[in-house]
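>>> Mind looking at a prediction? Sequence and model below.
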Amino acid sequence: MTKTLLLLPGDGIGPEVTAQTVRIIERLNAEAGLDLATETALFGGAAIDATGVPIEEATIARAQAADAVLMGAVGGPQWAATAFDVRPEAGLLKLRGAMNVFANLRPALCFPALADASTLKRELIEGLDIMFVRELVGGVYFGSPRGIEDIGGGKRRGFNTQSYTTDEIVRVARVGFELARARTGRLCSVEKANVMESGLLWREEVTKLGASDYPDVQLSHMYADNCAMQLVRAPKQFDVIVTDNLFGDILSDAAAMLTGSLGMLPSAALGEAGRPGLYEPIHGSAPDIAGQGIANPCASILSFAMALRSSLGRPDLAERVEGAVAATLEAGYRTADLAGGTQRVGTAAMADAVLERL
């Protein structure tokens, strides 16, 4: 039965890397029994230029009706002065909220061939395999009230609200516990319970859930600032980390650089069982290199692999795609963002090399 993947290439390098992932899809459709139809819609700055809004309601409806959604990236300096509620990033938050994809899975995996590409010593990152579970539709990015107000005397005040409920915490923590149970049985919950009431509630609710439903999982707690330090000091101490929207955004990007490049890391945003997932490389739109054909397509390709596993029912093909990327790196292929290797290639040539090994 044909399944549907909605493509939202977005801005900057988004269309470039998404186009290479489409080549992977076409190969799997033709030769590996994947029955996947793709549709494309405007998103982010590209949608603002064409329609005046970062995402149209019709596009949200298509995303909700698809089996999965694959994004590129959004944003760029040409939209930096746009009002907050119509910026490209506002469209991304609106899409996440509408799809209710509350659990953002961000793996920080060091491919063996890239053990020397990190800025940290090989012994610190070789074999690194961390899974971040970031709460994605709550917290300070979605809290209300928010805004910028005039406080008189020519001065202003900017404010945002950090807020979490028991239900919001428990549902994402459960995802973290389940993943930890399927891996090494260790879950670290990260917050700032020492200075934030929302963090204290987070710690209390995660502790309660662990004691009642997951006594077999070793649960630890860590303040977010300490976690940032530990990721640089001894990252392999972690297996699964569950945290809120803001800290998850920051910490997972920091961990991404441990692996050599943001251009290698995918992500999956999942909601309730049976609902479509939202998949995207965690790198940005990189407007400084857009159009030059040098962006790394691997994070987009690997995001599609996560979609194959979690939304499209083809974990066998996910393993093939991931294996092809690993083999490409082992063969020495590197885009500009990656150190080492023996063959420096651009965006399309990197995808060529993955296709050869698929």
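Now that the structure is in, tell me what you want to look at. Computed from a predicted structure; not experimentally measured.

>>> Only C-alpha atoms from now on, for both contacts and neighbour counts.
Noted.

>>> contacting residues for the most centrally placed residue in the chain?
In the chain, the residue lying closest to the centroid (C-alpha atoms, centre = their mean) is Ser267, at 3.1 Å. By C-alpha atoms under 8 Å, 6 or more residues apart in numbering, the contact list for Ser267 reads Asn104, Leu105, Arg106, Pro107, Tyr279, Glu280, Pro281, Ile282, Ser303, Met306.

>>> Next up, a structure to set beside the first:
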Amino acid sequence: MPLITVIPGDGIGPEVTEQALALLDGLGLDLSFDVLDHVNAGTFLATGCALSDDDLARIRRSDGALLGAIGDARVAGTRYARDVLLRLRFELDLYANYRPAQLLHDRLSPLRDPDRRAIDCVIVRENTEGLYTDIGGALRPGSTAEVAIDTEVSTHLGVSRVIDFALASATRAVCMVDKSNAVPNGGRLWQQCWLDATAARPDLATSHLYVDVAAMRLLSDPTAFDVIVTNNSYGDILSDLAAELAGGLGTSASVNLNPQTGFGLYEPVHGSAPDIAGTDTANPIGAILSAALLLERVGHPAEAAAVRTAVRMAVAEVRCTADLGGRLGTKAAGEAIRAALH
């Protein structure tokens, strides 16, 4: 029986996670859950540690983890989020961030041309290197002479394995995105790994775009893309853009994955949204679609497909939260999806 760790987290995290768990429970599958509801900002403020070694050991023993959100305005700086999110990514080596973007309903697209609205692509983002490794520092901080340095890190191992994963994930085409015309050293490594990997996949259409051109192309015709693979920071930005083209961050799901071990950290992309926490207005779709990704990975692809169909039905019937044009609260929107599922 697969064991799933659940980390509801902060802000709206517990609210949307509750709806995802209710849906998973209703499917009657052979899943068990280990809920770590103490991994949150309250614990960090009280003890200085949000994710203990024991917590990490429990997560390691599971087959995957479902995360609500991490972030609290009471906590200054980035240490808390890094101690939870980056510790999980680095210690579990969750090097591939997989973010699908599929338009749930035509009315949700911000694009004028109906022939180019139907985005259905995946952003594969390298998840453990790049600019987010916290390598750098500051000289004379707080003064008018301050010098701040953040170092972008790319390794042959990190780049080649995420490109390999992207190629394995594609059905028709992969586009590699970089800025090698302006970032020559990392760009050279990405280009070489890309050429080496694509030589072994003549069955796929492969292409390369600079990141600024890729952003423009996503806006002008998102239907042109199947899978995009890129580094940590570019993937962060492009995947948020793709999410907006698919209906907004409230609908966006993701998994931080180690394809070799099969372990994944599944989470909605929207963050903790403390301004609406406790108001029953958060959109649960991102969490529910993250649960669908989890189902797929633990051996229940038919149920995952059924969940996605139920989400689309509820959205089409405008049985959803206000950000998608509906009038339902978080709980009622979750109930509407479960009703469509059954």
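Nice, I can see it. Because the structure is a prediction, the values reported are computed rather than measured.

>>> one step back: identify those among the contacts of Ser267 of structure 1 that sit within helices.
Ser303, Met306 (DSSP state H).

>>> Near Lys179 of structure 2, how many other residues are there?
19 (other C-alpha atoms under 10 Å).

>>> residue ranges of the strands in the stretch 151-300 of structure 2, please?
173-178, 205-210, 227-230, 253-257, 264-268 (DSSP state E, counting those that start in this stretch).

>>> Which element, helix or strand, includes the equivalent of Ile337 of structure 2 over in structure 1?
Aligned counterpart of Ile337 of structure 2 in structure 1: Val354 (TM-score structural alignment). In this assignment (DSSP states H and E), Val354 of structure 1 forms part of helix 347-356.

>>> And for Lys94 of structure 1?
helix 88-99.

>>> before we move on, what about Ala20 of structure 2?
helix 13-26.

>>> in structure 2, which spans are helices?
13-26, 41-47, 53-61, 79-81, 87-91, 156-169, 184-198, 211-220, 232-246, 285-297, 301-316, 330-341.

>>> For the second one, buried residues please.
Going back to what we said before, that points to helix 41-47 of structure 2. Ala41, Gly42, Phe44 (16 or more other C-alpha atoms under 10 Å).

>>> so what corresponds to the first one in structure 1?
Aligned against structure 1 by TM-score structural alignment, Ala41 of structure 2 finds its counterpart in Gly45.

>>> Its match and Ala299 of structure 1, how far apart?
21 Å (C-alpha to C-alpha, to the nearest Å).

>>> Equivalent analysis for Pro77 of structure 1, please.
Here Pro77 of structure 1 is placed at a distance of 23 Å from Ala299 of structure 1 (C-alpha to C-alpha).

>>> what's the distance between Arg314 of structure 1 and Leu28 of structure 1?
Arg314 of structure 1 is 11 Å from Leu28 of structure 1, by C-alpha to C-alpha.

>>> which of those two has more neighbours?
Leu28 (19 against 16).

>>> out of everything not next to it in sequence, what's closest to the more buried one?
Of all residues beyond its chain neighbours, the one nearest Leu28 of structure 1 is Leu34 (5.5 Å), with distances taken as C-alpha to C-alpha, 6 or more residues apart in numbering.

>>> so which of the helices of structure 2 gets nearest Arg116 of structure 2?
Checking the helices of structure 2 against Arg116 of structure 2 by C-alpha to C-alpha gives helix 211-220 as the closest, at 7.6 Å.

>>> That closest one: average distance to aligned residues in structure 1?
Taken over the aligned residues, the distance from helix 211-220 of structure 2 to structure 1 averages 1.2 Å (mean C-alpha distance after the TM-score superposition for structure 1).

>>> That helix corresponds to what range in structure 1?
The aligned range for helix 211-220 of structure 2 is 224-233, by TM-score structural alignment.

>>> chain center to the matching stretch, what's the gap?
20 Å (C-alpha atoms, centre = their mean, to the nearest Å).

>>> which residues are in contact with it?
Contacts of stretch 224-233 of structure 1 (C-alpha under 8 Å, 6+ apart): Leu120, Leu124, Val190, Glu191, Lys192, Phe247, Leu251, Ala254, Ala255, Leu258.
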